[in-house]
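Participant: what follows is a predicted structure for the sequence shown.
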Amino acid sequence: MKHVKADVVIVGTGVSGLFAALHLPKDKKILMITKDELENSDSFLAQGGICVERNEEDYDSFMEDTLKAGHYENRRESVDIMIRSSREVINELIDCGVEFHKKENGELAYTREGAHSKSRILYHQDVTGKEITSKLLACVQKLSNVELLTQTTMIDILEEKNQCYGIVARSADKTLFAVTARAVVWACGGIGGLYEHSTNFPHLTGDALAIALKHGIELEHPDYVQIHPTTLYSPKPGRRFLISESVRGEGAKLYNAKMERFANEVLPRDLMTAEIRKQMEIDHKPYVWLDMRPLGEAQIKTHFPNIYQKCLEEGFDVTKECIPVVPAQHYFMGGVKVDKYSRTTMKCLYASGETSCNGVHGANRLASNSLLESLVFAKRAAGQITKILETKETAEEENVQNALLKKADATKFLGKEELQKLYAESVRKEIERVREEAV
């Protein structure tokens, strides 16, 4: 088996993986891999925006909004870290060239989304994720110490006595190779590919979670899956196009089959989803109507140009008519259990972004907290890994790596379908357990 040596391996090229790479020492070799193309991460798909603590007076309401949306199952310490780190992260993004929408006087403009008590969300039209991720990717591509591999899938890790020493991966031509490293970061996204209807890319199938199960790495809340209440309805199969929550935050209305409002449009996502599903049952229709016309044509075309164009392609002019919307799988609040430094229960293995569960989101994610949470805790992972890299690799570590490489040569690794089945089965069992406890 081919052997590649790096200081750090990062699995995933979304905002979490990229931000971690940018905060690691520039004199260390960093290898980043992704299952698909660099632009095909869910980070690129994020529409609405990114939260930030506007000022000290905003702290209490930001905290309460996050806790309330998460049904108070959040880890308060993690939420505190995210909020207090938010302004610094935003400033770093701006330094990387990210352009947030501004008022005529040059000040940053803020919008509001569901379950937020006030406007605290920065945005770039309705493609905030693309703006942030593309700028971070450009910064990473300028680094001579970072190598990016596409069409490369992690299929296992190298571990001994609960310490991670690298990964085993499969390249586009199906060749297996091992990568030894002093630290590994799992930043490989969520589980949307396991669902028939999802806003996620189909290649995001919870591979890291299945590998965690195989090696006894602790997971947390694998049954906490968020459904986004408004995606563009289509009878065609495939990924669902998300209609950003900020559309409703700015004043769009929801109607039933009789064109009557039936719910508060800025409810938390899980409650909004429940209201829509209930109305769909009453109407005996596979969708409800979303009306963007109250926003006005000018705001629709300037703030939501991507949504406007996509709906046109599907035959709907949102400046003149309502569009059919339906809930679909969107986000994963559970994941690989990590602490406030993004450390998993295995030494030298870190997880951040949607792959991880650090407790920020609780049982339901507050809108536009995902990008912020991913960035904050990816940076914290990089800080811990930097401490590891400051110490010299020992002869014992090298001996273990060599032994693991020999072992890998003789190992039959799980395939894609086997990994997906392993994780999907664990989620099913967890949901059954929760239901039994609730009886």
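Facilitator: Okay, I see it.
Participant: from here on, contacts and neighbour counts on C-alpha atoms
Facilitator: Fine.
Participant: distance of residue 359 from residue 334?
Facilitator: Going from residue 359 to residue 334 by C-alpha to C-alpha, to the nearest Å gives 8 Å.
Participant: wait, I meant residue 34
Facilitator: Distance from residue 34 to residue 334, by C-alpha to C-alpha: 21 Å.
Participant: kindly report the same for residue 54.
Facilitator: Counting by C-alpha to C-alpha - residue 54 and residue 334 are separated by 28 Å.
Participant: try residue 315
Facilitator: Computed as C-alpha to C-alpha, the residue 315 to residue 334 distance reads 36 Å.
Participant: got it, and residue 148?
Facilitator: Taking C-alpha to C-alpha, one finds residue 148 at 27 Å from residue 334.
Participant: those two - which one has more neighbours?
Facilitator: The neighbour count for residue 148 versus residue 334, taken as other C-alpha atoms under 10 Å, is higher for residue 334 (25 against 16).
Participant: list the contacts of that one.
Facilitator: Contact analysis of residue 334 by C-alpha atoms under 8 Å, 6 or more residues apart in numbering lists 219-225, 354-357.
Participant: relative to residue 262, which of those residues is nearest.
Facilitator: Checking those against residue 262 by C-alpha to C-alpha gives residue 225 as the nearest, at 24.7 Å.
Participant: the closest one against residue 328, yeah?
Facilitator: No - contact criterion C-alpha atoms under 8 Å: residue 225 and residue 328 do not qualify, at 10.6 Å.
Participant: one more structure, for comparison:
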Amino acid sequence: MYYDIIVVGSGIAGLYSCINAPKDTSVLLISKSDFLNSNTYLAQGGIACVLSEKDSFKSHIDDTVRAGRYENDIEAVKLMVTEGPLDVKRLSTMGVEFDKEDGGELKMTLEGGHSARRIVHHSDSTGREIAEKLLESARKEINISLAENTFVYDIKKIDDMFAVFVLGKNGKRDAYFASNVVLATGGIGKIYKYTTNSSIATGDGIVLAKRLGANIKNLSYIQFHPTALAIGEGERVLVSEAVRGEGAYLLNEKGERFMHKYHDMGELAPRDVVCRGILEEVKIQGSENIYLDITYKDSDFVRNRFPYIYEKCMEAGIDITKDRIPVFPCQHYLMGGIHVDFNSNTGIKGLYAAGECSNTGVHGKNRLASNSLLEAMVFSRRAAINIDIQNHSYKMIDADIRREGTSLIEPSIKEEIRDIMQKAYFVVPDMGMIAKGLSRLGEMIKGIEASSYIKDKEYYETFNMACVSKMVLEDIQKNGQA
């Protein structure tokens, strides 16, 4: 079937680009998993946005560039900061319920790296609220079709048209056609043992874009969040920056505050600084026991302000109104990705990228807290309204490739990839382990390609994870320390 626009990914960037597409176009939204399985849905803190007379665009721009270690594209930052407020206001008109003061004005919280209270939020489940309301809006648009549990395993460019090859829920192969494709496939968190990312974050869109000839930039610019709940393996619960914004202290094993030793903003320093401060404290004390403490605050305030975090910690036997929260850094966000211009164009006619899989230059080397949802809205909207719709006749392609292969790919390969990445690049790169990791990943990629594995979703995910991991380590090796 032919569409004007195919959007791959159902987080905020994918949904918002669909909603902003011209109403006289046909749009297909493809979601790898269920529509609400995304990093957007898991986002807690909120959206950074200048909506108060006490704040200013200049202040938000300065904070963003300072956090990004002055490697940001300043013009992209200005676009995001100045255009973003209109997008945030539009969310309210679409039913998103941001927390408000008794007088009706928006509540704004403070997070690390910000010099003013400018983060609007929906308790500590802002992403879930936005994702649900955007999905409701998309469902109401008659020009938007939705395909759930559909995995895009390849995209080919044929003249000025794209053939998008997919695996359906039952493993059936098919192909869709469009003159324009927007990649909004999210991050790469699942290449790490410990991540706050959802299960879909395997870097698929980045591999697809590279195969099409797009430029992949700064893939080693990975943000590690300093305060994930340090319990269990795999996906870890994020303990939002907003908890520190509301006054929580970081404590070492002895119960002492320590961040003042590493930055004059203390617990509210930019994320990369806090991560490095924690690791330095770990070296000093010879223990990974680090805690976040908000017990001195009113217990009703804590429960009402952070209901999701309270609930998740209670499931682990931790009452955050009475107990310290064990935390430790883990992988959180990708600043690099598919390089795009101010309209999210990749440089390949008709191919756009938005959200975490893209590299707009906004974040520089380190993302300022709560800028991610803002960036995703601004640049996905810009993509949608600047798409050049063209009509094509197209030829049907046989997408029903046989399930060649005799065996399923081993889950242990994914685990080995995660082990390599955790050892080679966790907050601070280990150049020796990077060299070893690159050698092994190269072997793995060749082995996967030459194998007799059945080419199902697990196969393609594993292959993509290995390719993205190799690109990350190559980027560090090429450019020096991340």
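Facilitator: Perfect, I can see it now. All figures in this text were calculated on a predicted structure; none of them were measured in a lab.
Participant: any idea what the TM-score comes out to?
Facilitator: Overlay of the two chains. TM-score (TM-score structural alignment, normalised by the length of structure 1): 0.92; 422 aligned residues with a C-alpha RMSD of 2.0 Å.
Participant: can you name the farthest residue from the center of structure 1?
Facilitator: Distance from the C-alpha centroid of structure 1, by C-alpha atoms, centre = their mean, peaks at residue 395 (37.4 Å).
Participant: so residue 228 of structure 1 sits in a helix?
Facilitator: No - counting by DSSP: H, G, I helix; E, B strand; the rest coil, one finds residue 228 of structure 1 to be strand, located in no helix.
Participant: surely it is in contact with residue 330?
Facilitator: Yes - under the criterion of C-alpha under 8 Å, residue 228 of structure 1 makes contact with residue 330 at 5.3 Å.
Participant: and residue 357 of structure 1, what's its match in structure 2?
Facilitator: With TM-score structural alignment as the criterion, the equivalent of residue 357 of structure 1 in structure 2 is residue 359.
Participant: spit out the contact partners of its match.
Facilitator: Residue 359 of structure 2 is in contact with 217-218, 335-340, counting by C-alpha under 8 Å, 6+ apart.
Participant: can you check which part of structure 2 stretch 134-145 of structure 1 sits on?
Facilitator: Against structure 2, the aligned range for stretch 134-145 of structure 1 is residues 132-143 (TM-score structural alignment).
Participant: so how far is residue 353 of structure 2 from the counterpart of residue 342 of structure 1 in structure 2?
Facilitator: Using TM-score structural alignment, the equivalent of residue 342 of structure 1 in structure 2 is residue 344. Using C-alpha to C-alpha, residue 344 of structure 2 is found at 6 Å from residue 353 of structure 2.
Participant: give me the more crowded residue out of those two.
Facilitator: residue 353 (34 against 28).
Participant: which position in structure 2 aligns with residue 47 of structure 1?
Facilitator: So, by TM-score structural alignment, residue 47 of structure 1 is matched to residue 44.
Participant: and residue 21 of structure 1, by the same measure?
Facilitator: In structure 2, residue 21 of structure 1 lands on residue 18 (TM-score structural alignment).
Participant: ok, for the residue mapped onto residue 334 of structure 2 from structure 1, nearest residue in space, not its chain neighbours?
Facilitator: Aligned against structure 1 by TM-score structural alignment, residue 334 of structure 2 finds its counterpart in residue 332. Closest residue in space to residue 332 of structure 1, ignoring its immediate chain neighbours: residue 225 at 4.7 Å, by C-alpha to C-alpha, 6 or more residues apart in numbering.
Participant: identify the residues contacting the one you found.
Facilitator: With C-alpha under 8 Å, 6+ apart, residue 225 of structure 1 has these contacts: 329-334, 364.
Participant: burial of residue 280 of structure 1, as a residue count?
Facilitator: Count around residue 280 of structure 1 with other C-alpha under 10 Å applied: 17.
Participant: would you confirm that it contacts residue 287?
Facilitator: Yes - using C-alpha under 8 Å, residue 280 of structure 1 makes contact with residue 287 at a distance of 6.0 Å.
Participant: ok, then the element right after the longest strand along structure 1?
Facilitator: Counting by DSSP state E, the longest strand found in structure 1 is strand 323-332. For strand 323-332 of structure 1, the following helix or strand on the C-terminal side (DSSP states H and E) is strand 335-337.
Participant: how big is the offset of that next one relative to structure 2?
Facilitator: For strand 335-337 of structure 1, the mean deviation from structure 2 after alignment is 0.4 Å (mean C-alpha distance after the TM-score superposition for structure 1).
Participant: list the helices and strands the helix or strand following that strand packs on?
Facilitator: Counting by DSSP H and E, the next helix or strand C-terminal to strand 335-337 of structure 1 is strand 349-351. Under the contact criterion of 3 or more C-alpha pairs under 8 Å, 6 or more residues apart in numbering; DSSP states H and E, strand 349-351 of structure 1 touches strand 183-186, helix 370-389.
Participant: tell me what angle the longest one forms with strand 323-332.
Facilitator: Interaxial angle, helix 370-389 of structure 1 versus strand 323-332 (axes from the mean of the first three to the mean of the last three C-alpha atoms, to 10 degrees): 20 degrees.
Participant: and the helices in structure 2?
Facilitator: All helices of structure 2, identified by DSSP state H, fall at 12-20, 39-42, 57-67, 74-93, 126-140, 204-212, 241-245, 271-285, 299-305, 307-315, 372-386, 412-424, 431-449, 457-479.
Participant: for these, which one sits closest to residue 150 of structure 2?
Facilitator: With C-alpha to C-alpha as the yardstick, what comes closest out of the helices of structure 2 is helix 457-479 (9.5 Å).
Participant: find residues that contact each of residue 344 and residue 353 of structure 2.
Facilitator: Common contacts of residue 344 of structure 2 and residue 353, defined by C-alpha under 8 Å, 6+ apart, comprise residue 380.
Participant: got the contacts of residue 225 of structure 1 as CSV, with distance to residue 213 of structure 1 columns?
Facilitator: Output for the contacts of residue 225 of structure 1, formatted as CSV (distance: C-alpha to C-alpha, whole Å):
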residue, distance to residue 213 of structure 1
329, 23
330, 23
331, 20
332, 17
333, 17
334, 14
364, 23
